[in-house]
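>>> Return atomic coordinates for the entry below.
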Amino acid sequence: MKYTTTICSLFLFFSLLKSNAQSNVDFGIKGGLNLTFFKIQEAQFGDNIETEAGFYGGIFADFEIDETVSLQPELLYIQLNDFRFINAPIYAKFYLSDKLSFMAGPSLNYFFDFFTNKFKVRGDIATAYNITESIDIHMKFVVGFNEVAPNGLFFGVGYKF
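Model prediction:
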């Protein structure tokens, strides 16, 4: 019930925001599956990659700069078992066609309960395919710059209001 109320509230908030915003700004929600890869050092056997599966969900805005470029900041909540963090990428979005786009940019991350240094900067690359004008499917890869910053692969669906 708590999640349904939150989602309905976000939907109403962004619908009202969109109706008052300029026509070159879109708002939306997104979510999906997250696979996070942790690099573990194992004695003399080399590196072992451990993978955890979880979910993510959040909001985004898309500020059109021209017909082929926009700026898309996002705010995502990510959970993998007991591991939780906030991911806030800021993408430069390039439209390769009316259906396909490529995104890249820095990703600001706050880890709630995993690291002593809870704030990390990572790099994101992503692609999205528009099924309709409002619905897209997307995939992104997040690269941690530190040994202890996990890398992640995201598969999801977005909805523009």
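>>> From now on I want contacts and neighbour counts done on CA atoms only, so please keep to that.
Fine.
>>> and residue 151, what does it touch?
Each residue near residue 151 by CA atoms under 8 Å, 6 or more residues apart in numbering is listed here: 36, 37, 38, 141, 142, 143, 144.
>>> So which of the residues you listed sit within helices?
Judged by DSSP state H, helices contain none of the contacts of residue 151.
>>> okay if I get the residues you listed as CSV plus neighbour count?
Formatted as CSV, the entries for these read as follows, by neighbours: other CA atoms under 10 Å:
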residue, neighbour count
36, 20
37, 20
38, 18
141, 19
142, 24
143, 19
144, 19
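>>> and which of these is nearest residue 153?
residue 141 (4.6 Å; CA to CA).
>>> what helix or strand is the closest residue to that closest one other than its chain neighbours on?
Spatial nearest neighbour of residue 141, excluding adjacent residues (CA to CA, 6 or more residues apart in numbering): residue 153 at 4.6 Å. Assigned by DSSP states H and E, residue 153 falls within strand 151-160.
>>> So which of the contacts of residue 151 sit within strands?
Under the assignment DSSP state E, the contacts of residue 151 contribute 36, 37, 38, 141, 142, 143, 144 to strands.
>>> List the residues that contact the nearest residue to the last one once chain neighbours are set aside.
Spelled out, it's residue 144. With CA to CA, 6+ apart as the criterion, residue 144 has its nearest non-adjacent residue at 4.9 Å, and that residue is residue 122. Taking CA under 8 Å, 6+ apart, we find residue 122 in contact with 106, 107, 108, 109, 142, 143, 144, 145, 149.
>>> Centroid-nearest residue for the chain?
residue 76 (5.6 Å; CA atoms, centre = their mean).
>>> helix or strand for that residue, which one?
strand 69-80.
>>> What is that strand packed up against?
strand 46-64, strand 83-95 (3 or more CA pairs under 8 Å, 6 or more residues apart in numbering; DSSP states H and E).
>>> now the other sequence, so there's something to compare against:
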Amino acid sequence: MKKLFIAAILFVSGSTALMAQSELAFGIKGGVNFANFTGDGGDGFDDDNARTSFNIGALVEIPVTERFAIQPEVFYSGQGFDLVQRDDEQDTEFQLNYINVPVLAKLYLVKGLYVEAGPQIGFLVDSQLDGPNGSVDIDEDNFNDIDFGGAVGLGYKFDGGLYLNGRYTQGFSDVYDNGDNVDTDALDAKNGVFSASIGFIFN
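The predicted model follows:
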């Protein structure tokens, strides 16, 4: 996994080097995730069972025109879904955690207000079943190491660099590995994540 993380960093670094002539703006971000699986596996996945987790990372905003920019990011993202929800105790969570690398096209509609969209690649970091009695590691061979997806979002950047962002990311790849011992037709599942983040771009 360390090699995948290094590859993600190099990917973002390479993207910025290709457009070094632009005025780059580096930033940081963090926020909350509401993650679930989408698909028809088993009895299907209920949106009420979304796992609540967090995201944290860094970004580079690369201006192309006054209103258009390219924004590669690298961030840690807690994903998965809740197997069991309890009112008075800790939920039992199916946890899949990723290092995600989206490359977004960012269009400012008016001053500060922008929309964004673009592809994303995710690298699986760890997989666990977490509940009131502690955490148990799940064999990562059961899951695909790479997750391809697409993201769309809306945000507002204030004067000074502070910004707010809401985003939905839909995975295109199956979560489960297509191995000999796994019936992926019965376990059709893809990542789906709503995220709300706050960040700062150093202009």
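>>> Need the contact partners of stretch 60-75 of structure 1.
Taking CA under 8 Å, 6+ apart as the rule, stretch 60-75 of structure 1 contacts 24-30, 58-59, 86-96.
>>> now do 7 Å
Here stretch 60-75 of structure 1 makes contact (CA atoms under 7 Å, 6 or more residues apart in numbering) with 24-29, 58-59, 87-95.
>>> swap in stretch 16-24 of structure 1?
26, 27, 63, 64.
>>> Any figure for the gap between the corresponding residue of structure 2 for the residue nearest to residue 144 of structure 1 and residue 104 of structure 2?
Aligned counterpart of residue 122 of structure 1 in structure 2: residue 149 (TM-score structural alignment). According to CA to CA, to the nearest Å, residue 149 of structure 2 and residue 104 of structure 2 sit 12 Å apart.
>>> Name the residues contacting each of those two.
Listed as contacting both residue 149 of structure 2 and residue 104 by CA under 7 Å, 6+ apart are residue 119.
>>> Tell me which of the contacts of residue 151 of structure 1 persist in structure 2.
Shared with structure 2 under both residues aligned by TM-score structural alignment, their matches' CA atoms under 8 Å, the contacts from these are 36, 37, 38, 141, 142, 143, 144.
>>> residues near residue 111 of structure 2, how many?
By other CA atoms under 10 Å, 11 other residues sit near residue 111 of structure 2.
>>> Ok, residue 21 of structure 1 next?
13.
>>> same thing with residue 17 of structure 2?
With other CA under 10 Å as criterion, residue 17 of structure 2 counts 11.
>>> try residue 60 of structure 1
Neighbours of residue 60 of structure 1 using other CA under 10 Å come to 22.
>>> Translate residue 112 of structure 1 into the numbering of structure 2.
Match for residue 112 of structure 1 (TM-score structural alignment): residue 125.
>>> which element follows whichever helix or strand that match is part of toward the C-terminus?
According to DSSP H and E, residue 125 of structure 2 maps onto strand 113-131. Moving toward the C-terminus from strand 113-131 of structure 2, the next helix or strand (DSSP H and E) is strand 134-137.
>>> what range in structure 1 matches that following strand?
On structure 1, no counterpart of strand 134-137 of structure 2 exists by TM-score structural alignment.
>>> on that earlier part again, the strand holding residue 153 of structure 1 vs structure 2, average offset?
Strand 151-160 of structure 1: mean distance to aligned residues in structure 2 after superposition is 0.6 Å, counting by mean CA distance after the TM-score superposition for structure 1.
>>> so where is that strand in structure 2?
Strand 151-160 of structure 1 covers residues 192-201 of structure 2 once aligned (TM-score structural alignment).
>>> And for stretch 3-13 of structure 1?
Matched against structure 2 by TM-score structural alignment, stretch 3-13 of structure 1 finds no partner residues.
>>> Touching that stretch from outside, list them.
Where contact means CA under 7 Å, 6+ apart, no residue beyond stretch 3-13 of structure 1 reaches it.
>>> burial count for residue 153 of structure 1?
So residue 153 of structure 1, with other CA under 10 Å, has 18 neighbours.
>>> scratch that, residue 105 of structure 1 is what I was asking about
19.
>>> The one 3 residues further on too?
The burial count assigned to residue 108 of structure 1 is 17, neighbours taken as other CA under 10 Å.
>>> what separates residue 159 of structure 2 from residue 61 of structure 2, distance-wise?
From residue 159 of structure 2 to residue 61 of structure 2 the distance is 15 Å (CA to CA).
>>> Correct me if wrong: residue 95 of structure 1 contacts residue 104.
No - using CA atoms under 7 Å, residue 95 of structure 1 makes no contact with residue 104, being 12.0 Å away.
>>> For those two, indicate the residue with more neighbours.
Shown here are residue 95 of structure 1 and residue 104; by other CA under 10 Å, residue 104 has more neighbours (20 against 16).
>>> Find the nearest non-adjacent residue to that one, please.
Spatial nearest neighbour of residue 104 of structure 1, excluding adjacent residues (CA to CA, 6+ apart): residue 125 at 4.4 Å.
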